[in-house]
Each structure stands twice: as C-alpha cells, then as structure tokens.
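Visitor: attaching a predicted model along with its sequence, questions to come.
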Amino acid sequence: MQILTREQARTRSQAFIVDTIDVTVDVRQAEDLTRGTYPVTSVIRGHLNSTTLFIDVVGKVSVVLVNDHPHHFEVEDDRVVLDHLEPGELSVSVEAECRYSRTGEGLHRYRDPEDGRTYLYTQFEPNDAHRAWPCIDQPDVKARWQFTVLAPQGWVVANNGERESLREIDGGMEHIFARTRPLSAYISAIIAGEWAVVDAGTWTGCDDFADVSIPLRIMCRRSLAGALDADDIEAVTRHGFTFFHEHYRFAYPWGKYDQVFVPEYNLGAMENPGLITFNENYLSRGTLTVSQKQKRANTILHEMCHMWFGDLVTPRWWDDLWLKESFAENQGTSAIAAGPYPDEWANFAVGRQAWAYEQDQLPTTHPIAATIPDVAAAKTHFDGITYAKGAAVLKQLVAWVGEDAFDRGAREYFRAHAYGSATLTDLLAALEQATGESLEEWKRAWLETSGPSVLSATYSVGANGAINNFTLRQVPTDEARTIRPHQLDVSTWALKGGVLERSACFHVRLTAESALIDPDGVLSYAGAVDDVALIVINDGNLTYAISRLNALSTDTALEYLSTCPDAVTRAVVWASLFASMRDGLLDPRRLASSCITSAVSEPVPAIRDRLLAMAHETICQFCSGEDRSQLRAHALTLSLETMVRNMELDELTAWRRFAVSMFTGATGDLGVAAMRSLAEDTDLDIAWKARCALAARGLMTPEELAAFGASDSSGHAHRELTRASAALPSVESRERAWERLLGEELSNEELSATLDGLNASVAYTPEDTRRVIDHLEDYWNSHSIGLGIRYVRGALNVSVDVQDNDSVALIIGGLEHWLDSCHDAPAQLRRLVLEKYDALTRAARVQEKFS
C-alpha cells in the first residue's frame, strides 16, 4: 500500500476542493462468508485546480467515470490515478470491489458463533476509509456525504445521517440516508446487521438550547442484548449532553446520536458523528465492576466531546492529533467528574497520567505537538503523550487561565472553524482572545518540548523544630533543559494516632528552577517538623510533573497512605511512588506489598483496581527470581483470604480477578481448588479467566476446555477458548498455536488471544520470544499496520528475570541485536521494538539493583 504523506495531502487538498461524496454500498451477500468482497460505488464532486488527481481505494476498480464519461485510469497500489483532466467542476465516479475485513480496519465482518448472525461495522482512523469505499482519505478534506446501503431483509442499517427512505429491492432493502454536514472520510461510517436496538428517547436541551432535540439509540449484537446495561449508558449520555451544551454553548450539530457496541474492535471507541462505535468489551455477561463502568462512562463522554473537538473542527493533519484527543481526554474526565463519578480526576492521576509519565520517559517520546510526516507514523502516535499528557497539560492551562476563560476560548474556536479544519495556531488564537494574554511561551514550554519535569521539595529544620526555607525545585529532563511554568498546590500532612491529617496547603506558582513554598512562614512555628510526616507535591494534580517524595514521606506513604481522606491526594502519591519504583529509587518489593495491603481498605473502586494492577506489574516485571515467586505467593494468599470475607460483589469481583492473575504464574497447590471452583462460576467472565489460568499451568486438559466451549458458544467464549488452548503447555498444543499464528488468516482478536495464551503458559521460554523476534519484519510486511501493531505488542508482552541468563540474553539481547541489524525496517516497527526494549532494560536495571 502507498503511505499518504503530509505534503501529498496538502497538495491534493489545494488541487481539489471537494463538495460532496455519494457512496452506494451493496452488502446484500454479506451473510455468505465465501464471498470476500462487496461492490461499492463512490461519486466524488468538487472543483479541480489541476490536471491530475488520485483517488484512494483498496479494491479492484472496474469503472471510472469523469463527468459521466469513461476515463482512462492507472492503479498504483491503493490509488486510482487520473491524468489529462480539465480544471473546473469535476465529478469522478469509481466502481470497485472492496474486501470485508477481519482485522478491524475498513468494513469489518463478524459472524456470531452463538446464533450465526452476521454484523458489519466500519473503523477508519487514521486512514482506512478507502479500504471500505473510494474517497479522498485525509482529515482536511471534509465532504458532505450521502450513503445508500443495500442490505438483507430484516437488517438494521445506520449511518452518520438520518435515514431518509427505505424500500424493498431485489434480494433486500435499499436504505438511503440524508446528506451529512461536512465531515472527514475517517469519520464516515455505517453499521449493518441484526443489531439489538434500544430506543433511549430524546435528549432535549434547556435554556438557550430548548429547541435542540437529539434522538438517542443504543445497540449491540442480539446475543449480547441481556448485557447491554442501557439504563446506565443512557444516564451517562444525557449527563454528557447537558454538560457539553452548558460549557460550549454550541448546539450538537449531527442530528441523531446512535451508540453501537461492536465485536472484534481494535480501539476503545470511535467518534463517528451520529454513529459512535464502542468496543463491546465494555459490556459483560458477568459482573462489571464500578471502575469498569466508570471507564465506560469516561469513554462515552470522551467520544461525545469529539462531536465538537475533532468532528465539528478537525485537525488539518495528524500533527495536530492532540487538538482532538487531548481535549477529549481532558473534557471527558471533567464531564464525568461533574456527574456520576466525582473521583474521576483521582482515577486519572493514578492511571492515565501515570501512563503519560511512562510514555514520556521512553526514547521515542515526542512533543505533544508532534511532527507526523505520514499516516503510518500517525498510527503509532495514539499514545500516552497525545492523550494523557496533553490532557494533564490542558488541566494545567485551566489552572493558569481559569475554566471560564478556557470555555470562552473553546466557543470562539468552534465559531470560527465550524465544519472546517484547524491547526494549533488557530486554537491558541481563540484562547488568547478569551484570556487576553499571550500563550506563546506556554506553547513553547509545554507543547513543543518532551519529557516530564521532576519536582521535589527541600527544607531545613530550626533548633526549635521550625520548618525553614521550604522550597520547591524543578529539574528538566529534556535536552533543551526546559523550565516550565507550573501552578500547583503543595500540602503537608501530620500523622495523628496512625491517621494522616493535612497540616497545611500552599498555592505555588513556579516559573524558575525553584520557588519558596512557604514565603509567609506558616510552618515556622516550634515543632512544625512533627507536622510534615508527608509532603505532597502537586496535591490536586493540577500540573504535569513527576514528583519525588523524600525518604520520610516515602516511608509514611507506604505505611499510612490508605488513611489519607482525600482520593486525589492518595492517587497523586501512588503515582509518585510508582514512578520512583520504575526509576530505581524505591524497592519494588516494598511498593508491591504496600499496594496489595492498601487495596484491601481503599474505598474508591478505581483506585483499588489500579493498586492491584500496579502490584501485578511491579511483581511480574520489576521483581526477579525468588522475590517474584514469594511476592506472587503472598499476593495470591492475601487475595484468597480477602475473597472469603463478607463484601460487596464489586469488591469480590476485583479480588477474584487479581487472584487469577497471581495464580497464572504461581507454582504448587496454593489456589488450585479456588481456581477450579471459579472455573465453574456462573459469572462467565471470571470463569473463563480461571479456565485460562488453569490451562496455562497444565491443570486443565484440552477435553475439559472443549467441554466448556461446547456449553458456551458465545463470541467471548470463542476468544477465551482460543486463549486457553494456546496456553496449554503440551508441545502439540503450542506448535498448533504457532502454526495458526504464522500460517492462518486470524481475526484481530484471535491473533491477540493466541499470543496471550502462548506467553502465559508455564511452557513459555525465552526461546519463544527469540522465535517471535525472527518473524517480526516478515509479519509486519505481510499484514496490515493494525495487525502488525497487535502482533508486535502481543508477542513482546513478556518479562525478563535477571536471575535467568537465557531471559536476558535471548529477550533483551535478541531485541538489541534486531535493532542493531534491522536499520531499514519500517520506522513504526522500529519504534514499537525500541519501546519494548527500553521497558525491559528498565525493568532489568531495577531487578539488578534490588535483587
């Protein structure tokens, strides 16, 4: 395939001003899985300022008409090249046969193994619309689209626009949809199939938006209808529309609002205007924990924000991807915190922002305002910097200029660029107009540099125990040694009867390498040193910076942080402790033990679940040899003991999942009886997790797995059976999994499940990863980028153990050799491998220091 570059896109958008695109898609034969393609015709109209043009399409092109007359064309990979055109008004019709996808890119087709029904949905970002239909596939070309879909009788079909007409035709039904307002190709969309549909009524505006009425629908596969949880999804949706209308003062512009939960999805969700698609893993036939519902709510509101940031105003090119993703991350979090989950910013601090710190310390880190030369580079920039760091930096901007000014800037941005595309310069102009101050230095310090700032506090103690010279210090980590402006809070905490109490809080504006925290001498009283058992830098999480705790604060936090009454404070400190562990400044054994113990009493489900995830990562990645085994056994023992206590189902589910994760790599009889019991549980989600864990340790036979699969024919069971079968430790089972992996056309989820199973098995050895490394480039070059990314990330999702020489030599040494010898490999593949190499070498350094 050709890779569209930024310069090619710029040249084309100047040469061809697109007005409308009409697409006719014929999926009447979609239920016949022997037919791998479907016919599609696109008619693209606009004004041409050139004599040449190329149209994007992945498929077999049969006819091209220019202004209703046949025209000679050349096919160059995924482009139809037209020469000898006349400048002026132009109509280009392209007829093609395009392929149904199994990779989650383009028009994806899924056959439900439970009831045999067929489902179709599209997924395009950043550049896969032309896999589904001929188009101009770049973000700054925003056409008014009209879709006609020919589908089987009884199918539900939806598009970005409202359906205008429905009539019976030979072999099915013709669905014609209203022409949309201008939108980019990557957010044009259809879904088709026998979807279960819940009519969620209409959201009606108030005040200035009393005349706004938005029809709401929620959909999923029919076999999942019982798990749809429509009431909760509807409530979150209604809250979101109220929140965004109050803040943006710009009426939702896309008419209806369909939300569809789809199978085998590569992402969490996609913001197709009027037809938002979500990963159906947000639904469960088992028990969804509170934190899982909270994550789903965040995703719903993240995508809703995109209806304005991204859909109404679209980044001109993928350089400004952050213009939509950072804003949606920030604003979605603000929206959910203002509604059903007021602790969402705490969840962000310990989860998403911690992810940003990790991404920002990789050798592949980049500025928020990144340089994206082509769409292949864009594929790997949907990362912790573009999403979470950008959101955290926007929160810092709000702390500087105020929320009202920020909202006024957003409104001006929408007003000035509605239905068009924009750049960073356009956004800053709107924000500067709203705030009345220049943001040029802020842009330079925050958006054009990389790496996190590191903040620490120092003080001296007077003879009477007074705190003097209480100072906040900033250490830059980027090559330019950038000193960033920070507006943040620093708090001190006293330990009273084994409970933490806030003793003081200071608002600090840091614009240099250091600033006094306590210029007024609030802590200069005698004995104040007894009230600073814990110093929390960035309390409230207003800025983006790794904070370092001093030795006393570290000891206090590890022992008593669970007694702190403020959820955001706890989250900020946990993120700080985790960063210190990753940087080799804190013994991972101490952190893991504290996380597990604190999780038992943590009242906020999202923080509790994050603590358990931190404990799992710390034990499995940053501890080695006997330490890893002992901590795993300790964690499993504590989780098994906790599971038998009287607790809410939500808490029980979290501890059950943690127990399964710890059991997978354990040895001996500990937990075997509990896992066998869970394998028979009526909660099929936890039951399959337990079955996979037992299979990975050779404690479940292929026949037992087959019996479980026969009793549960759901899509979820099919995926988990694939995972468990690949995890079986017998030579025959592993070779069969490898043959499927490298020799069969697996779907995206089958690929991931197979890799997960192979790596989880007790039979896994570092030699398996060396085998993967040998196939990296071949696999990448013979599959789509989406599958390539899944393969690399899944296949290299392993840990090292510095006490195992083969582990270091074959995994770290193998990756190092690949990087040294494969300089000509695709840049995106090298980036993924380099990131994993860096993560493993970081873990090895920590293991060596504390072994």
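Guide: Structure's in. What do you need?

Visitor: going forward, measure contacts between C-alpha atoms and count neighbours the same way
Guide: OK.

Visitor: what about residue 813, helix or strand, and which?
Guide: Using DSSP states H and E, the element containing residue 813 is helix 813-821.

Visitor: what's the end-to-end length of stretch 374-389?
Guide: 22 Å (CA to CA, to the nearest Å).

Visitor: ok now that stretch, how far from the chain's centre?
Guide: 10 Å (CA atoms, centre = their mean, to the nearest Å).

Visitor: buried residues in that stretch?
Guide: Using 16 or more other CA atoms under 10 Å as the test for burial, stretch 374-389 gives 374-381, 383-389.

Visitor: quick check, nearest of the residues you listed to residue 119?
Guide: residue 379 (25.4 Å; CA to CA).

Visitor: ok, the closest one to residue 781 distance?
Guide: 15 Å.

Visitor: next one: residue 593
Guide: 44 Å.

Visitor: neighbour count winner among those two?
Guide: residue 593 (17 against 13; other CA atoms under 10 Å).

Visitor: is it true that that one touches residue 615?
Guide: Yes - contact status for residue 593 versus residue 615: in contact at 7.5 Å, counting by CA atoms under 8 Å.

Visitor: secondary structure element for the closest residue to residue 438 other than its chain neighbours, which one?
Guide: Closest residue to residue 438 apart from its sequence neighbours, by CA to CA, 6 or more residues apart in numbering: residue 432 at 5.8 Å. If you go by DSSP H and E, residue 432 is part of helix 424-435.

Visitor: for that helix, which positions count as buried?
Guide: Using 16+ other CA under 10 Å as the test for burial, helix 424-435 gives 424, 427-435.

Visitor: state the next helix or strand along the chain beyond it.
Guide: Criterion used, DSSP H and E; the element after helix 424-435 is helix 440-442.

Visitor: give me the contacts around that following helix.
Guide: 484-485 (CA atoms under 8 Å, 6 or more residues apart in numbering).

Visitor: leaving out sequence neighbours, find the closest residue to residue 412.
Guide: residue 430 (5.7 Å).

Visitor: for comparison:
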Amino acid sequence: AYRQDQLPSTHPIAADNYDLQAVEVNFDGITYAKGASTLKQLVAWVGIEEFLSGLRDYFKAHEFANSEFSDLLAALEKASGRELTTWAQEWLQTSGVNTLAPDFEVGDDGAFTRFAVAQTAAEEFPTIRRHRIGIGLYDLVDGALTRRTSLEIDVQGGSTDVPKLVGVAQPDLLLLNDGDLTYAKIRLDERSLATAVASIDKVDDSLARALLWGATWDMTRDAEMAATDFVELVLRGIASETDTTAIGRLPGYVQTAISYYSDPSGRAALRARWENGLRGLLEEAEAGSDHQLAFVRAYAAAARSDEALDLVAGLLGGSTTLPGLTVDTDLRWTLLTSLARGGRADQARIDEELTRDKTISGQEHAALALTVRPTAEAKAQAWRDAIERDDVANETQRQIAYAFPVPDQADLLAPYLEKYLEVAATIWEEKGTQRASTALEYMFPMPLVSAEVVARIGQWLDESDANPAAKRYVREGLADMTRALAAQERDSQG
C-alpha cells in the first residue's frame, strides 16, 4: 500500500470506479491494506470501548434494515464524542501517505527542551490528516533495547507539540507510531537511526522491530538512508528476527536495494558483501529452521560468484548437504533458476528437471528458469511467449514477465526499451486487461535505469495516445526509475 500510494496512479480508498476498467486497476493494496490500516486508525481515534459501543448501537438501530456509511459514522460519533465526517473525508476520499518525523531540541542534561511531531505530505497529494499515534522511548538495558515508556497523542496539522516529553531524557531509540496505530511513514532522528543500525537485533518487541524495518526501508526508498547501510542493517538483524514474514521479505528488499538503489560504482562490492554475509548466516542457521530455508533461498537469489554457484549446484545435485535442510521440489526449482541465471543450466538441464515435476507448477517454474538465462536467445523467446503468443497460460505468462528484467542483464535488455514502448501503445486493446497489465507491470525495463531512459519514457508518455490504463503502468515504472536515481545519488554520498 505504501508503494502504490506514492505512485502517480494512487487513488483514494473510496475510489471513483466509474467503469469496469477502473474497477480492474483500482482494487489493489490501497483498497485492501490501506483500507484495513485506516480501520485500525479509526478504532484508535475513537477508542476501542467507544468503537464497540458505537457498533452495538449501530447494529441495533439498523437490524433487519438497510443503512449507509454515514449511519455508522453517526453511531461512532455519538459513542465517542469525536467528529468523524471530515475525518472520513481526510482518510477515505484523498490520496497519498503522510510522513511523521520527530522535531526536538535536547538540553545539556540530555533531556528534551522542546518536542513536536512534524507531519508532511507529498506536494501532489497535500492532505494533512489527523492521527492517533503512540510514541515509544526505548533504551539499551542489559543488552536489550527495551521500551522505557510510551504515550499516545493526537497529531493534527503540520506540527503537534508534545509537552509531556519536555524534561524527559532522550532515549537511545525514539519510535513514532509505536504500536502501529496509524497509516503513515515514520522517520528516525539521527541518534535513533544509529541505534537501529547498530542494535536492531536487540529490540525485544517484534512489532517495534517491524516498524523499524519499515521505517528504514522507507528511508532507503526515499533517498534518506544509503542503500549500503540498509544492507548492513539486514545482515545484522535478520538472523535474530522471529517474524517469518519479515525473514522472507527482507532479502527481497535487499536485492532491490542492491540492484536499483545502490551506487553503480560500488554495486559489485555490495553484491559480494550480501552474498558473503548470507553464506555466513546460512552456515550459522539452526538446522531445519525457517531461517535456514529462507537463507538458502536468499543465497540462491544472490549467487553470482563461482563459489556461490558451486554451492548452489552442490545442493541441487546432492553432493553438498546442510543438516536439517530438505531439498524438495520447490527448492530444487529455486536452485536451478539460480544456476540458469548464472549461465550454469541450459534448456536441456531445465527440460530434464521438468521430467521430474510433470505438473502445471513445474511448467511455470521451467518457464521462469528459461527466461533468466543470460543469452539473447532466451530473452527473445521470453518476449515472444509473454507478448506475442496467445496460447501461453496466464500464470505461465506472469512467471515469464516477472523473470524477464533480470537486474544485472542490462546489456541483453537494452533492445527491449523501444519494443516495450511500442507494445505499450496497443497491447491493452490487442491482448486484454489480464495479459496486458501483467506484461506492462513486470516487463518494464527497470534494469536500464538512467537519466537518459527516464527522459525517453517521459517523452513517450507525453506523445503517446495509448490507453490510459496502459499508460498508468508505464507511469508507475517511470516513478520507480526516478526514485532509484535519487537513491543511487544518496548511496554515492556514503
């Protein structure tokens, strides 16, 4: 939701779905994830007891009858005393995400002399909302980052003073939105960021860790934190992370940070640092644990060196084993795809694997593995299968499209920039919503990111009369490219 809400195609939760095409493209992370987060914020804004009381009154008043959203708001207003009509307009009928940041001064005694929460919004979507948030103060005590105290406040306007924190000693880590009550990006002050980078593995609260992962990833995407620092943060903290969702997702964030947000001149060294760091994590992981499996998958995705590819080949072939690791069918495809991307598995080897897994899923995995091979022929075949042919199953097409733009295969992908733009002009009418949206979203030439490519795509958008739905996906890709260039510049500064 956060990513989609910062794209040019963002829309309100209560979007104006004026036709079927709008419905097809607008039911997304904003509708679902932001919608759910806004409901959670509503509960925090009115209070849980007041929320439940209002619900009881609402259901009683409208039992066996129809009602409107305004009826629910009226019941909650009566129970809580909070005005909700304009609150609902702020949250449901506007686009964009707010950013909350601490704004304070500290005296010679180490205590806050002034404290406020600053709220900003994107220039294109300038709505400043009302938020109910927690503010957590965490200190390093006996080797653990533990919450000293937490307080809840209402944030309203561009700056909200917090007099209760004046005179309070500055903590090692100050966390806005403690408890994850609202939908907003949060920023860490300099001391808190340094603490997070050095000690995220010592945060004893899983939700606080999740907020820190999210805050640092947002700061990396927004060019406020170097991609190199984010990679180091993940290497330091992922081994002690207990949330399986975070363990699975963080390596993907790192791959994006390395491939697109890092300084190109230092990218090879950073990629090697990640690969070697994962090798160490893999060797230290508990046998048979979720961490071990996640690190094997991440290592396969990161493998570029001969040493790494040798290990991947050994795990697939059985000459190398790890205690507790079961190399099942799904993991075999992950390992084989890694080898295919590294030029170690040709079509014959992939076909051989397919004879072991004669399922629809096996066919999809094989299509992906064939696509990532580092040859011009592989890219040409993938393009034909995903763009030109009509007899490729939708999910197979999705796998091919997803695998097509391999980050370190820019030379092979260079000819496809103009082909992509040419196809984008007509694919919506020729292939329909499903196949067109899959191709345009996943096959956007992100590995070609440069100022020149940004200018070319911007020119196409200005001049093209393509279907607005098709242009939406191109515009989203361009926004991602522009963001990547800013992040690369930040990473180059160290």
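Guide: Thanks, I have it. It should be emphasised that the depicted structure is a prediction, and the values quoted were computed from it without experimental measurement.

Visitor: circling back: and the helix holding residue 432 of structure 1, what does it pack onto?
Guide: Helix 424-435 of structure 1 sits against helix 403-417, with contacts defined as 3 or more CA pairs under 8 Å, 6 or more residues apart in numbering; DSSP states H and E.

Visitor: matching residues in structure 2 for the helix or strand just after the helix holding residue 813 of structure 1?
Guide: Using DSSP H and E, the helix or strand that follows helix 813-821 of structure 1 in sequence is helix 827-850. Mapped onto structure 2 using TM-score structural alignment, helix 827-850 of structure 1 covers residues 468-491.

Visitor: next, the contact list for residue 297 of structure 2, please.
Guide: 331, 334-335.

Visitor: nearest to residue 367 of structure 2 among the residues you listed?
Guide: residue 334 (12.5 Å).

Visitor: what about residue 405 of structure 1, neighbour count?
Guide: Neighbourhood size, residue 405 of structure 1 [other CA under 10 Å]: 18.

Visitor: so for stretch 46-65 of structure 2, what gets flagged as buried?
Guide: For stretch 46-65 of structure 2, using 16+ other CA under 10 Å, the buried residues are 46-47, 50-51, 53-55, 57-58.

Visitor: how about stretch 464-471 of structure 1?
Guide: Those would be 465-471, for stretch 464-471 of structure 1 by 16+ other CA under 10 Å.

Visitor: which SSE is residue 225 of structure 2 in?
Guide: Counting by DSSP H and E, residue 225 of structure 2 is part of no helix or strand.

Visitor: map it across to structure 1 for me.
Guide: For residue 225 of structure 2, the aligned residue in structure 1 is residue 586 (criterion: TM-score structural alignment).

Visitor: can you give me the strands for the stretch 201-350 of structure 1?
Guide: Secondary structure of the stretch 201-350 of structure 1, counting by DSSP state E, counting those that start in this stretch: strands at 213-220, 257-262, 269-270, 275-279, 313-315.

Visitor: for those, give me TSV that also has distance to residue 625 of structure 1 and mean neighbour count.
Guide: TSV is the format used below for the strands of the stretch 201-350 of structure 1 (distance: least, CA to CA, whole Å; neighbours: other CA atoms under 10 Å):
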stretch	distance to residue 625 of structure 1	mean neighbour count
strand 213-220	45	21
strand 257-262	42	24
strand 269-270	39	24
strand 275-279	37	25
strand 313-315	48	25
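
Visitor: those: which one's closest to residue 109 of structure 1?
Guide: Per CA to CA, nearest to residue 109 of structure 1 of the strands of the stretch 201-350 of structure 1: strand 257-262, 10.4 Å.

Visitor: what does that closest one correspond to over in structure 2?
Guide: Counting by TM-score structural alignment, strand 257-262 of structure 1 corresponds to no residue in structure 2.

Visitor: over to stretch 704-718 of structure 1?
Guide: Mapped onto structure 2 using TM-score structural alignment, stretch 704-718 of structure 1 covers residues 349-363.

Visitor: what about that stretch, start to end distance?
Guide: With CA to CA, one end of stretch 349-363 of structure 2 sits 14 Å from the other.

Visitor: next, the buried residues of that stretch.
Guide: Those would be 350, 353-354, 357, 362-363, for stretch 349-363 of structure 2 by 16+ other CA under 10 Å.

Visitor: out of those, who's nearest residue 414 of structure 2?
Guide: Checking those against residue 414 of structure 2 by CA to CA gives residue 350 as the nearest, at 25.7 Å.

Visitor: the residue lying closest to residue 490 of structure 1 once chain neighbours are set aside: which element?
Guide: Setting aside the residues directly before and after it, residue 490 of structure 1 is nearest to residue 537 in space (CA to CA, 6+ apart), at 4.7 Å. Using DSSP H and E, residue 537 of structure 1 maps to strand 534-539.
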